[in-house]
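Q: Have a look at this prediction, sequence included:
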Amino acid sequence: MPEGGFGYIAGGAGDEWTLRENRAAFERKQIMPRVLTGKGPVDLSSQILGISISSPVVICPMGGQGLAHATAEAGMAMGAAASNTIMALSTVSTLSMEQVATASSGPKWFQLYLQADDGVNRDLLRRAKAAGYRAIVLTVDSTATGNREADARNNFVFPLPFGNLVRKGTGGDIHALNAKFALNINPRSIEFVRNESGLPVIVKGISHPDDALLAINAGAAAIQVSNHGGRQLDGSPATFTVLPAIAKAVDRKVPIILDSGVRRGQDVFKALAFGADVVGLGRAAYYGLALGGWKGVRSVLELLNKELSMVMQLAGAQTVEDIKRTALV
């Protein structure tokens, strides 16, 4: 990939402390294996919001995937479908939601960056429902653009259009587009999205137990514990660090998805043992797309699932529910 595009994908905010901490947090906890349970072979199958998937790993929304491969989000959708999992499509995708909807028959969610203009929001939500998306992922941690210094150093401007949002004067300028995002997101925003879409709403960007409870009380169908892959507020804690407190507050009222920093099957296992129900994969899938289109995406998911199977077998966990009962030390 060109330097500017790679910097946009790989970089974090500010000094990138949170970006690094997302990985480091996983390394501070170890799996306590059980070796005499007699369990096996393992079963990775899972489900979320009524959708059955082959493993507890889904694809997170990521913008501008045309930076990685000519097939863009269509390739990502095909790779996810080939792996029998869910792909979430970003508002700022290269291809339109309609184009991606027809690229594969696999289940898809639509991620919404809430706009200041409710008319635009209504149009996006109605299009997503009409195109067959099965849930809305409402991102709530992007009321301001993170301090992406790599973009500034590279003078990065998107070389591609945005398939879902075309506005005069923005072109491919992600920062001009971000200026149109809503500056105030609260529980009423969740109610608006739920009512206008008629679809389950996953609230993404939660790092505090109180926000998780506010979201659930406003009608959220799931909580996504996320710090945007370290791309928004530098100095905020790793998602893995805050996960147990959020899981305790949620108390299984709704499913919990965790993203940010996941690179190995061991990370997936630890996240599930610490309170998540499903794990979201971001940059790793993006890099797979860059290297091999839909087959690259499939290969990344296959590798993670292979690692997860191995860890489950060695730790004495036959099912995803067994993982949730495994101790970390």
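A: Done, it's in. Residues are numbered from 1 along each chain as shown.
Q: Please count neighbours and contacts with C-alpha atoms only from this point.
A: Will do.
Q: for Gly172, what are its contacts?
A: Gly172 makes contact with 157-162 under the criterion C-alpha atoms under 8 Å, 6 or more residues apart in numbering.
Q: Can I get those in a markdown table including distance to Met76?
A: As requested, the contacts of Gly172 are arranged in a markdown table below (distance: C-alpha to C-alpha, whole Å):
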| residue | distance to Met76 |
| --- | --- |
| Val157 | 22 |
| Phe158 | 19 |
| Pro159 | 19 |
| Leu160 | 17 |
| Pro161 | 18 |
| Phe162 | 16 |
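Q: what about burial for the residues you listed, which qualify?
A: For the contacts of Gly172, a neighbour count by 16 or more other C-alpha atoms under 10 Å gives the buried set as 157-158, 160-162.
Q: how close does His228 sit to Tyr286?
A: According to C-alpha to C-alpha, to the nearest Å, His228 stands 14 Å off from Tyr286.
Q: As a quick check, tell me the outermost residue of the protein.
A: What lies farthest from the middle of the chain is Leu36; by C-alpha atoms, centre = their mean that is 35.4 Å.
Q: before we go on, here's another structure to hold up against the first:
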Amino acid sequence: MTSRRDFLIGGFGAAAAVTVAGRGGVAVAQNTAPAASQQGDIAAAPYVAGTAERSLDIINLFDLEAEAEKLIPRGPFGYISGGAGDQWTLKENVRAFDDWQILPRYLAGVETPDTQTELLGSKVGIPIFVPPMAAHGLAHASAEKGSSKGAGDAGALFCAQTLANTPLEEIAKADPGPKWFQLYYTKDAGVNRELMQRAKSTGCTAIVFTVDLEWAGNREADRRNGFAFPASLPFPNIPNAPTGVSLAELFQIFKRDLTFSDIDFIAKESGLPVVVKGPLTAENAKECIAHGAAAIEVSNHGGRQLDTVPAAIVALPGIVDAVGPDIPVFLDGGVRRGVHVFKALALGARAVAVGRPTLYSLALGGAPGVTSMLQTLTAELQLAMKLAGCAKVDDITRKFVT
């Protein structure tokens, strides 16, 4: 009988199947960084990420993490997969979806559900988008060019980020589809202004302002692994950005005393809608809207910042109710299933973000891998819509969950 592990290896292809023993007995795929990079010298050594370009046979998104761990060196994998402190919030982001149950409406006559929607004026094929995550080059040689193309090919919006390993202009060439730009607010107003204007010129239609990373969280995996961003993976969108440093060292270039006036600055200087990413309370979300935010992205940074804050899905309904029906609210955190997407939409989210699975699927298959992951999640959502009785995304309302 074929084992579950054998099936996964066959589904993901030879790159995941052929491994060699790295230092300390860690299994490393042959097309990833050399074994020396498994140790603390990864920042200085040239970083060699995988180059596989293939569609993936995915049973569910949970399987991706274990397969990606075989390909990504220990330090970078710990950075991508790990959370803060005891990782309670990281785990709760996923688990808390189980506290909501779906209430189907039968005899609704749904045969082909329509997943199309509109996000701040951009028409997209699915209510799922790729959120900002630093250094996609840790997962794959194509970096953000691969992840953005994979998202675009699946009909998803892509959020380009300040800490990309790829210039904004190259990300735009790889994916002509809808895009936003995430801003980490530097101490130099001129740099912030230039970043937003570059993003706007490359077709980004909104600015995502991340407000929960003024200080690096207690990420113990990074400390255990001695992780630092490889010097060979620069951050070209920020002038003179340091390389070969830890996250805490890197964040010394960013402003640490953010205030609501920074939202006003971003809105004025960019001329684009501002999505504030990070609020977890109704009061905080309303304050952001009062100071010029056009939308809220409910997020706890993937459980990577302040441990024991609420799961994103727990915070979502109260924020939706507080800001009212005219303010778009998005959810970022813990989405691994189509029923998770369904529940978030039912609780008022206009769309959901899928973070770590994007990087795992990028590592396993490049742009086609990301497309496969998003298509798998979309197929699960469509099945949930059929079985629950929802013909289109707007039909998914709170009456469908309890």
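A: Sure thing, it's come through. Quick caveat: nothing in here was measured; it's all calculated off a predicted structure.
Q: show me the contacts for the aligned residue in the second structure for Ala273 of the first structure.
A: Matched by TM-score structural alignment, Ala273 of the first structure corresponds to Ala346 in the second structure. Ala346 of the second structure is in contact with 396-401, counting by C-alpha under 8 Å, 6+ apart.
Q: Export those as CSV, with columns for secondary structure and neighbour count.
A: Output for the contacts of Ala346 of the second structure, formatted as CSV (DSSP: H, G, I helix; E, B strand; the rest coil; neighbours: other C-alpha atoms under 10 Å):
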residue, secondary structure, neighbour count
Ile396, coil, 21
Thr397, coil, 17
Arg398, helix, 16
Lys399, helix, 13
Phe400, helix, 21
Val401, strand, 17
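Q: Need the max-distance pair from those.
A: Ile396 and Val401 (9.3 Å; C-alpha to C-alpha).
Q: how about the strands in the stretch 51-200 of the second structure?
A: Taking DSSP state E, counting those that start in this stretch to define them, one finds strands in the stretch 51-200 of the second structure at 117-119, 122-124, 128-130, 157-161, 179-183.
Q: what range in the first structure matches the first one?
A: Spelled out, that is strand 117-119 of the second structure. Under TM-score structural alignment, the match for strand 117-119 of the second structure is residues 46-48.
Q: Please point out which parts of the matching stretch sit buried.
A: 46, 48.
Q: Give me the distance between it and the centre of its chain.
A: With C-alpha atoms, centre = their mean, to the nearest Å as the basis, stretch 46-48 of the first structure stands 15 Å off its chain's centre.
Q: once aligned to the second structure, how far is that stretch on average?
A: For stretch 46-48 of the first structure, the mean deviation from the second structure after alignment is 0.8 Å (mean C-alpha distance after the TM-score superposition for the first structure).
Q: can you tell me the distance between the two ends of stretch 269-277 of the second structure?
A: First-to-last distance for stretch 269-277 of the second structure - C-alpha to C-alpha - comes to 18 Å.
Q: Sorry, slip of the keys, the one I care about is stretch 98-108 of the first structure.
A: End-to-end for stretch 98-108 of the first structure, by C-alpha to C-alpha: 11 Å.
Q: what do you get for stretch 85-92 of the first structure?
A: First-to-last residue span, stretch 85-92 of the first structure, C-alpha to C-alpha: 21 Å.
Q: And for that stretch, what's in contact with it?
A: The contact list for stretch 85-92 of the first structure (C-alpha under 8 Å, 6+ apart) reads 53-55, 57-64, 73, 76-77, 80-81, 97, 106-113, 137, 162-165.
Q: I'm done for today, thanks for sticking with me.
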